[in-house]
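[1] from the sequence below, what's the structure:
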Amino acid sequence: MVNVLSATPGIKTIAAGGTYSARFDAFQGPNTVSQLQQLRADIALLSSSALVDTVAYHQEEQNVAAKRAMLASATRAYLLVDPNKFGRTALHVMADVTEFTGLIVSEAPPAQTAAAMKKAGNSIIVAEQAS
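    I've put the predicted structure just below:
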């Protein structure tokens, strides 16, 4: 995603360093979390490995720490969830969906998730998949 965003005019892309994980194509670890805590982002786009009811999960503890730090540092944060992740769980709780400004999905989320977002006044954006 960094490559796509950095090529977009008008968007300043910053990547926090740390230990690089090829598996997740992301930086993680204490250095990453520390750097993220020093930033203030206009918008954060965060993905999740699993979504059950209103809780987003991830299987990697270090990724969760970085994602929570970014969530706390952003003015607006959007959770990106592939429909294949609905109803699945993973080891670590990342956040409740209501902590996000919005949810970005390619198809409508489960009813309980949608109801929680609506009650919190947060948006659900159904994005078209690129062909």
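
[2] alpha carbons only for contacts and neighbour counts from here, please
    Noted.

[3] all the helices of this protein, residue numbers only.
    2-6, 30-37, 61-73, 111-119 (DSSP state H).

[4] go through those helices and name the closest to Met94.
    helix 61-73 (5.5 Å; Cα to Cα).

[5] now do the buried residues in the closest one.
    If you call a residue buried by 16 or more other Cα atoms under 10 Å, then helix 61-73 has these buried ones: 61-73.

[6] please provide the structure for the following sequence as well, for comparison with the first:
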Amino acid sequence: MTKADSKPEPARLDPLKPDPVKAGPKLEPLGVDARREAIVAAVRQRGFATIEALATTFGVTVQTIRRDLNELSGEGRLERYRGGGGLPSSVENADYASRRTQLSAEKCRIGERAAARIPDHCSVFVDIGTTPEAVANALVAHTGLSVVTNNLNVALTLSRETEFRVVVAGGTVRSGDGAVLGQQTCDTLAQFRVDYAVIGISGIDTDGTLLDFDFEEVRATQTILAHAKAVYLVADHTKFARRPMVKVGSLAQVHTFFTDREPPPELARLMREAGVVCEVA
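    Prediction:
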């Protein structure tokens, strides 16, 4: 039995209720990516789906479904439980060490694409999060930047690798990820009006609401949004399936969205209507 298999099913499920995945018709064989997207959709609809039901629906072995669920869990798109998969938590994010290694190549591509849209000799906010950190890593080739951040990892990278002017917001340092948070942080950030803001989020709802887990972190991001001339949102595709509980803002506040896969049709439509540019790295 794997470590993932030992995790109990979420208590909210009623085992007497039929699993709608079982009742659905057997689908035509799908490619790996399409099948995993369909698994995510099925779990979002039900809240939980068993391995056996998914294997029957998609016409593959239970071993294949286990691999799919493990991959989707590693990407943060689903939570792996004993016997199946469920929705990821809406109240708790993965730890920083895990997030740093998840989709690192994709985040690097996103970071490079976003950094390429930031000119030399301008001012930039860089937010908390592993994808904004990837943007900071790609900014080291620039010249003449002034960077304001509440992320100690960003500050250390840029102060060590460049001659940029780096301003670190005051406040309380959160253990584990180097985030600086609190009222003093917001007060410091509000003193600036910068050319570009690079922000990250933990989830995007289908109506375009930007979401995160921590209220203090959200307050800092909202301050950044209110004091930048242009907002660059950087987030990988797993954020399309996550629904944290704290509202950051709306896609309509974003000028350009950088990601690694095409967004779902509904989000793509919302971005077109709001005039948000989407760049896929």
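
[7] next, format the helices of structure 1 as JSON lines and append distance to Val93 of structure 1.
    Listed next are the helices of structure 1 as JSON lines, based on distance: least, Cα to Cα, whole Å:
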{"stretch": "helix 2-6", "distance to Val93 of structure 1": "24"}
{"stretch": "helix 30-37", "distance to Val93 of structure 1": "17"}
{"stretch": "helix 61-73", "distance to Val93 of structure 1": "8"}
{"stretch": "helix 111-119", "distance to Val93 of structure 1": "15"}
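
[8] tell me the counterpart of Thr221 of structure 2 in structure 1.
    Aligned counterpart of Thr221 of structure 2 in structure 1: Lys67 (TM-score structural alignment).

[9] quick check: nearest residue in space to the residue nearest the centre of structure 1, chain neighbours excluded?
    Centroid-nearest residue in structure 1, with Cα atoms, centre = their mean: Leu46, separated by 1.6 Å. Closest residue to Leu46 of structure 1 apart from its sequence neighbours, by Cα to Cα, 6 or more residues apart in numbering: Leu79 at 5.0 Å.

[10] and that neighbour, what pairs with it in structure 2?
    In structure 2, Leu79 of structure 1 lands on Leu233 (TM-score structural alignment).

[11] and for Asp25 of structure 1?
    Match for Asp25 of structure 1 (TM-score structural alignment): Gly178.

[12] find the nearest non-adjacent residue to that match, please.
    Using Cα to Cα, 6+ apart, the nearest residue to Gly178 of structure 2 is Leu152, at 5.0 Å.

[13] tell me the contacts of that neighbour?
    168, 178-180 (Cα atoms under 8 Å, 6 or more residues apart in numbering).

[14] next, count neighbours for Ala141 of structure 2.
    Per other Cα atoms under 10 Å, the neighbour tally for Ala141 of structure 2 reads 12.

[15] and what of Glu266 of structure 2?
    Neighbours of Glu266 of structure 2 under the rule other Cα under 10 Å: 11.

[16] counterpart of it over in structure 1?
    Checking TM-score structural alignment: Glu266 of structure 2 goes with Gln112.

[17] its match reaches Thr54, doesn't it?
    Yes: with contact defined as Cα atoms under 8 Å, Gln112 of structure 1 reaches Thr54; the gap is 6.9 Å.

[18] tell me, what's touching the two both at once?
    In contact with both Gln112 of structure 1 and Thr54: no residue, using Cα under 8 Å, 6+ apart.

[19] surely the match of Thr221 of structure 2 and Met94 touch.
    Yes: judged on Cα under 8 Å, Lys67 of structure 1 makes contact with Met94 at a distance of 7.4 Å.

[20] mind checking how far Ala235 of structure 2 is from Thr130 of structure 2?
    Using Cα to Cα, to the nearest Å, Ala235 of structure 2 is found at 9 Å from Thr130 of structure 2.

[21] what span of structure 1 is the host helix or strand of Ser98 of structure 2 aligned with?
    For Ser98 of structure 2, the element it lies in under DSSP states H and E is helix 96-101. Counting by TM-score structural alignment, helix 96-101 of structure 2 falls onto no part of structure 1.

[22] what's that helix in contact with?
    For helix 96-101 of structure 2, using Cα under 8 Å, 6+ apart, the contacting residues are 130, 176-177.

[23] okay if I get those as JSON lines plus neighbour count and distance to Asp33 of structure 2?
    Converted to JSON lines, the contacts of helix 96-101 of structure 2 look like this (neighbours: other Cα atoms under 10 Å; distance: Cα to Cα, whole Å):
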{"residue": "Thr130", "neighbour count": "26", "distance to Asp33 of structure 2": "24"}
{"residue": "Gly176", "neighbour count": "9", "distance to Asp33 of structure 2": "33"}
{"residue": "Asp177", "neighbour count": "17", "distance to Asp33 of structure 2": "31"}
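
[24] picking that back up, export the buried residues of helix 61-73 of structure 1 to CSV and tack on distance to Gly121 of structure 1?
    Shown next, in CSV, are those (distance: Cα to Cα, whole Å):
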residue, distance to Gly121 of structure 1
Glu61, 29
Gln62, 30
Asn63, 27
Val64, 25
Ala65, 26
Ala66, 26
Lys67, 22
Arg68, 21
Ala69, 23
Met70, 21
Leu71, 18
Ala72, 19
Ser73, 20
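
[25] pick the one among the residues you listed closest to Lys119 of structure 1.
    Leu71 (20.0 Å).
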